[in-house]
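Undergrad: Structure for this input, please:
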Amino acid sequence: MTNFLVKTLANAAALAVAIWLIGDITLDEHGGTGQRALTLILVALVFGLVNVLVKPVVKLLSLPLFVLTLGLFTLVVNALMLLLTSWISGKLDLNFHVDGFWTAVLGGLIISIVSWAVNLALPDRN
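TA: Take a look at the predicted model:
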């Protein structure tokens, strides 16, 4: 349970940095700070579920592309997971939006780096 909470907080922090750095990744501007924080946590949960349920299947199906590109295809998969999160968040009325594929590639790169750094700093318990 603690590990799930740590990963969700890391995802929320990484998403917050991506929203802050990239103008085309947006979170609902309406509402107070508490409402935005709750929306960010909910989007982080959706992002975590997408990464746990969908990403392994996509990686398995695209294994030849990973080998062919020496792992650079990971950027494309991360971008697709971010776009899927944006789409699901829209369906859930969470007002998180990623505008375009290249924005998602840059956002996925930032999210990967920030979540890696946050996971290093936060305790890892099961």
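Undergrad: okay, CA-based contacts and neighbour counts for the rest of this
TA: Will do.
Undergrad: how close does the residue lying farthest from the centre of the chain get to residue 74?
TA: The outermost residue of the chain, judged against the average C-alpha position, is residue 68 (24.8 Å), by Cα atoms, centre = their mean. Applying Cα to Cα, to the nearest Å, the value for residue 68 to residue 74 is 12 Å.
Undergrad: Sequence B follows; please return its structure for comparison with A:
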Amino acid sequence: MKFISRLVSTLFGNAAGILAAWYVIPGFNLENPGILEIAVLAGALTVLNIFVKPVLKLLFGPLLLLTLGLGIIVINAFLLFLLDTWSENLTIEGVLPFAFGALVISAANILIHLFVK
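TA: I've put the predicted structure just below:
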């Protein structure tokens, strides 16, 4: 039960983060910002966070230790890159929108998880 509530909160956090990044960050573009498109993007990002992110954290563990955890921004930006290449509705132009998008989505997830506990 706890896994399902965490999964749903992560899904809502990703959706809120994608919307916030779209509103705030120039270069972070959504082609058709409807509810269904946001839900599909949030679902795909949630799947990437569940399956790909742990593998990347394992591979880049020493880098994460050396940067005191700030390397996770690079991993999150890479996950956004994967989402950008997979999706036709999301277009991210430039390196800074990837990094800032990763920060905004992470902040949205942190806020959602603080209230769900």
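Undergrad: quick revisit: quick one: map the residue farthest from the centre of the first structure onto the second structure.
TA: Aligned by TM-score structural alignment, residue 68 of the first structure pairs with residue 66 of the second structure.
Undergrad: And for residue 30 of the second structure, the neighbour number?
TA: Under the neighbour criterion other Cα atoms under 10 Å, residue 30 of the second structure is assigned a count of 20.
Undergrad: Sorry, slip of the keys, the one I care about is residue 45 of the first structure.
TA: 20.
Undergrad: secondary structure element for it?
TA: helix 33-53 (DSSP states H and E).
Undergrad: Centre of the chain to that helix, how far?
TA: Computed by Cα atoms, centre = their mean, to the nearest Å, the chain-centroid distance of helix 33-53 of the first structure equals 9 Å.
Undergrad: Would you mind pulling up the elements that that helix packs against?
TA: Packing partners of helix 33-53 of the first structure (3 or more Cα pairs under 8 Å, 6 or more residues apart in numbering; DSSP states H and E): helix 2-21, helix 73-91.
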